[in-house]
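Enquirer: What shape does this take:
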Amino acid sequence: MSQTSTIDDVPVRATSARHVRRKSNRVRGTLPVLVLFLPPALLVFTVFVILPMGEAAWYSFYNWNGYGLPTEWIGTKNYEIIFRNGAFRQALINNGLIIAVSILIQIPLALWIATMVTHRIKGAVAFRLLFFLPYVLADVAAGMIWRFVYDGQFGLVAGIFNAFGMNAPFWLADKQVAFYAVLGVIVWKYFGFHMMLFVAGLQGVDKSVLEAADIDGATGWQKFYRVTLPMLGSTVRLSVFFAVIGSLQLFDMIMPLTGGGPSNSTQTLVTFLYSFGVMRMQVGFGSAVGVVLFVICVVLAFSYKRIFMKND
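Expert: Here you go, the predicted structure:
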């Protein structure tokens, strides 16, 4: 009995030995690549990411204008000023509203248009290109274009209102309306990116499943809600992740559009950092804002990935 077990174990041990040798060979083959490419990448990451982050955290405890060496240690005073600052609270609220609009309006709009242009309709490729073009446009250029469009004296909006004999509004100069005008530009600018994500996801949906749903008599809405949408789950979660993180980093488009005004009504966290930290030569204060923004981004990113994307 024991001899039989020993003989039967020989092929198993031989297979295990071969597996170990193959794994060892793979490790030895990978090691030179790691030694060659990893140190330069780590060096670049350390110099351009880790060190600036550490410096910003250190400067945030000083009252420093950026000239010379920081000498006036003020502890956590910059952080106390941040959370008492009304413009910072407005920027935080604005970023929250941008995230909400991105999730509730921009992503559903992108999914709806992606569903339409994915079907074999005439000119589908042209429509995809048309809707994706705003995303390709540089953020600064988009901000300048829409600043002209919204201009109440010479812009497109002024021309439309004047054509109907009405006085043109100055939306970007009205603190009650300016932020909503910015929200419209944000949806226009970025929904094409999410649309292309959904187009790629829809092309991977198994057509046989949809055909089976047709045979079962499912309506178009039932097929979308019960078949297509669940199969797009990972794409939707990825799209929401990009929308949240991207919304926290808005800067290039808002500065030429409104500059954060009027009366700080269109400030975001990044424009607040620039306006109150860089422009006013309060580098210590701006560094503290950067640290707060970094913490918010990291907490949201890791929490979202851990809760919603752990199986993706």
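
Enquirer: switch to C-alpha atoms for all contacts and neighbour counts from now on
Expert: Noted.

Enquirer: quick one: Arg120 from Phe127, how far?
Expert: Arg120 is 12 Å from Phe127, where distance means C-alpha to C-alpha, to the nearest Å.

Enquirer: How about Ser102?
Expert: 21 Å.

Enquirer: Over to Phe170?
Expert: For Phe170 relative to Phe127 (C-alpha to C-alpha), the value is 32 Å.

Enquirer: Repeat that for Gly261.
Expert: 35 Å.

Enquirer: Wait, Asp139 touches Asp252, no?
Expert: Yes: Asp139 is within contact range of Asp252, at 5.5 Å (criterion: C-alpha atoms under 8 Å).

Enquirer: These two: who's more crowded?
Expert: Remark: of Asp139 and Asp252, Asp139 carries more neighbours, 22 against 17, as counted by other C-alpha atoms under 10 Å.

Enquirer: Which residues are in contact with that one?
Expert: Asp252, Met253 (C-alpha atoms under 8 Å, 6 or more residues apart in numbering).

Enquirer: likewise Tyr304?
Expert: Applying C-alpha under 8 Å, 6+ apart, the residues contacting Tyr304 are Phe241.

Enquirer: And for Cys297?
Expert: Counting by C-alpha under 8 Å, 6+ apart, Cys297 has contacts Ile245, Leu248.

Enquirer: returning to what we had before: and Ser102 and Phe127? Which one has more around it.
Expert: When neighbours are counted by other C-alpha under 10 Å, Ser102 and Phe127 differ, and Ser102 comes out ahead with 25 against 17.

Enquirer: Would you do the same for the sequence below? I want to compare the two.
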Amino acid sequence: MLTSENTLEADASDVKLARRDEGGTTPPSSSRRRRRGGFGWRGRLEVLLLVGPAVVFFLGFVVFPVVMAGYYGFFNWKGYGPATDFIGLKNYVTILTDPEFQAALGHNAFIVVASLLLQGPVAILLALLLNRRMRGRSVIRVLIFVPYVISEVVVGTGFSLMLQTQGALNDLLKDLGMPWAVHDWLADPNLAIWTLMAILTWKYVGFAVILFLAGLQGIPEELYEAAALDGASYWQIQWRISFPLLGPTLRIWAFLSIIGALQLFDLVYIIWGQYVASTAGTSTMVTYMVSNGRNAGNFGYGSAVAVVLFLISLVVALIYQRFVLRRDTDGALTERSAA
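Expert: The predicted structure follows:
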């Protein structure tokens, strides 16, 4: 019996040693499990304290207003008192069939496309220029970025005064002997939308330039040197190296530009106002919402317009996340894992 017991003890010790040699670990003790559990709760509490205020802010200032706008959109509500006059989808049907809203939607679509086609190439060329070593590069960067940080009120007021019929631009054209170039830049339906695009390009191209410049400076210099040694020209290097590696930055800028164009309001409202914008062909969905909602005293209708605008922006954001952001993120993770 003693021999068999000693044999069993020896076998058990051999098994333990084998487990240790194979890298096995013994189960954690109950005290260690308790310490892990306590650390987990502390970690969760820390995450809650850090994320909680942001979640409360998001729910209170984003989700709640959207839900309430959707609720009031089903009522004929004047902005005070309880909403009792339920009209169902009448507000939404009116919005989608209103020629004025359709025109505003078309203006927003035009601004989206024109912003991408005008600001994008100009910003890329300026970023390529500023990415080279040259004198005064820092000063030029600041001058290009300054319009972006100027208040929309200042920009709108300045351009509205300068582009009037008797404004500084027409006076300058007359003094230069070009009276044929004098136009009503703000009220002519054939020119007003292009005037708006010129103002938007002047103000927002600086943001795109700084964004693209940051992307260009993140490209390793060794790639350019290797391409130059292989005999590639400057534009071949940009086409084969800079533009492909700048792709994620370009797509982020395009998404931000689209969302900004869909929500454009301040410059149009300051320069043209709610009534002139409609006749001049520069109205947007937001100016339509303000004009037919708040200013008309029909807050239920304005809430419905806000919901439509939110849904359009949400669809754009979901499409971007599904087809663009996920691909860029997966590519970045793949490159990191390969490295």
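
Enquirer: Mind telling me the TM-score for this superposition?
Expert: TM-score of the superposed chains, computed with TM-score structural alignment, normalised by the length of structure 1, equals 0.91; 308 aligned residues with a C-alpha RMSD of 2.5 Å.

Enquirer: Any idea which residue is closest to the centre of structure 1?
Expert: Nearest to the centroid of the C-alpha atoms of structure 1, with distances taken as C-alpha atoms, centre = their mean, sits Gly246, at 2.5 Å.

Enquirer: What segments of the stretch 51-200 of structure 1 are helices?
Expert: 51-59, 77-84, 86-101, 107-118, 124-136, 139-150, 156-163, 178-203 (DSSP state H, counting those that start in this stretch).

Enquirer: Toward the C-terminus, what is the element adjacent to the last one?
Expert: Using DSSP states H and E, the helix or strand that follows helix 178-203 of structure 1 towards the C-terminus is helix 207-215.

Enquirer: Aligned counterpart of Gln106 of structure 1 in structure 2, please.
Expert: Residue pairing (TM-score structural alignment): Gln106 of structure 1 is matched to Gln119 of structure 2.

Enquirer: circling back: nearest to Leu273 of structure 1, of the helices of the stretch 51-200 of structure 1?
Expert: Among these, helix 86-101 comes nearest to Leu273 of structure 1, with 8.9 Å by C-alpha to C-alpha.

Enquirer: post-alignment, that closest one versus structure 2, mean distance?
Expert: Once superposed with structure 2, the aligned residues differ from helix 86-101 of structure 1 by a mean of 1.0 Å; criterion: mean C-alpha distance after the TM-score superposition for structure 1.

Enquirer: helices or strands up against that helix?
Expert: If you count contacts as 3 or more C-alpha pairs under 8 Å, 6 or more residues apart in numbering; DSSP states H and E, helix 86-101 of structure 1 packs onto helix 233-248, helix 269-273.

Enquirer: which parts of that helix are buried?
Expert: 87-99, 101 (16 or more other C-alpha atoms under 10 Å).

Enquirer: so Thr165 of structure 2 makes contact with His183?
Expert: Yes: the criterion here is C-alpha under 8 Å, and Thr165 of structure 2 meets it with His183 at 7.0 Å.

Enquirer: Nearest residue to Phe308 of structure 1 in space, ignoring adjacent ones along the chain?
Expert: Arg237 (7.0 Å; C-alpha to C-alpha, 6 or more residues apart in numbering).

Enquirer: count of neighbours near the one you found?
Expert: Residues near Arg237 of structure 1, counting by other C-alpha under 10 Å: 16.

Enquirer: Same question for Leu210 of structure 1.
Expert: 17.

Enquirer: contacting residues for the aligned partner of it in structure 2?
Expert: In structure 2, the residue matched to Leu210 of structure 1 (TM-score structural alignment) is Tyr224. Residues in contact with Tyr224 of structure 2 (C-alpha under 8 Å, 6+ apart) are Ile237, Ile241.

Enquirer: again with the one 5 residues further on
Expert: For Leu229 of structure 2, no contacting residues are found, by C-alpha under 8 Å, 6+ apart.

Enquirer: how close does it get to Glu222 of structure 2?
Expert: Distance, Leu229 of structure 2 to Glu222 of structure 2, by C-alpha to C-alpha: 10 Å.

Enquirer: How about Phe110 of structure 2?
Expert: From Phe110 of structure 2 over to Glu222 of structure 2 the distance is 41 Å, taken as C-alpha to C-alpha.

Enquirer: State the distance from Arg13 of structure 1 to Thr4 of structure 1.
Expert: Counting by C-alpha to C-alpha, the gap from Arg13 of structure 1 to Thr4 of structure 1 is 15 Å.

Enquirer: Same question for Val149 of structure 1.
Expert: 86 Å.

Enquirer: Who has more neighbours out of these two?
Expert: In terms of neighbours (other C-alpha under 10 Å), Val149 is the more surrounded of Val149 of structure 1 and Thr4; the figures are 15 against 8.

Enquirer: which residues touch the corresponding residue of structure 2 for that one?
Expert: By TM-score structural alignment, Val149 of structure 1 lines up with Met162 in structure 2. Met162 of structure 2 makes contact with Ala168, Leu169, according to C-alpha under 8 Å, 6+ apart.

Enquirer: And Met162 of structure 2, how close does it get to Arg294 of structure 2?
Expert: From Met162 of structure 2 to Arg294 of structure 2 the distance is 29 Å (C-alpha to C-alpha).

Enquirer: ok, now Phe101 of structure 2?
Expert: 15 Å.

Enquirer: Just put the helices and strands packed on helix 86-101 of structure 1 in TSV and tack on distance to Gly284 of structure 1.
Expert: Formatted as TSV, those follow (distance: least, C-alpha to C-alpha, whole Å):
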stretch	distance to Gly284 of structure 1
helix 233-248	21
helix 269-273	11
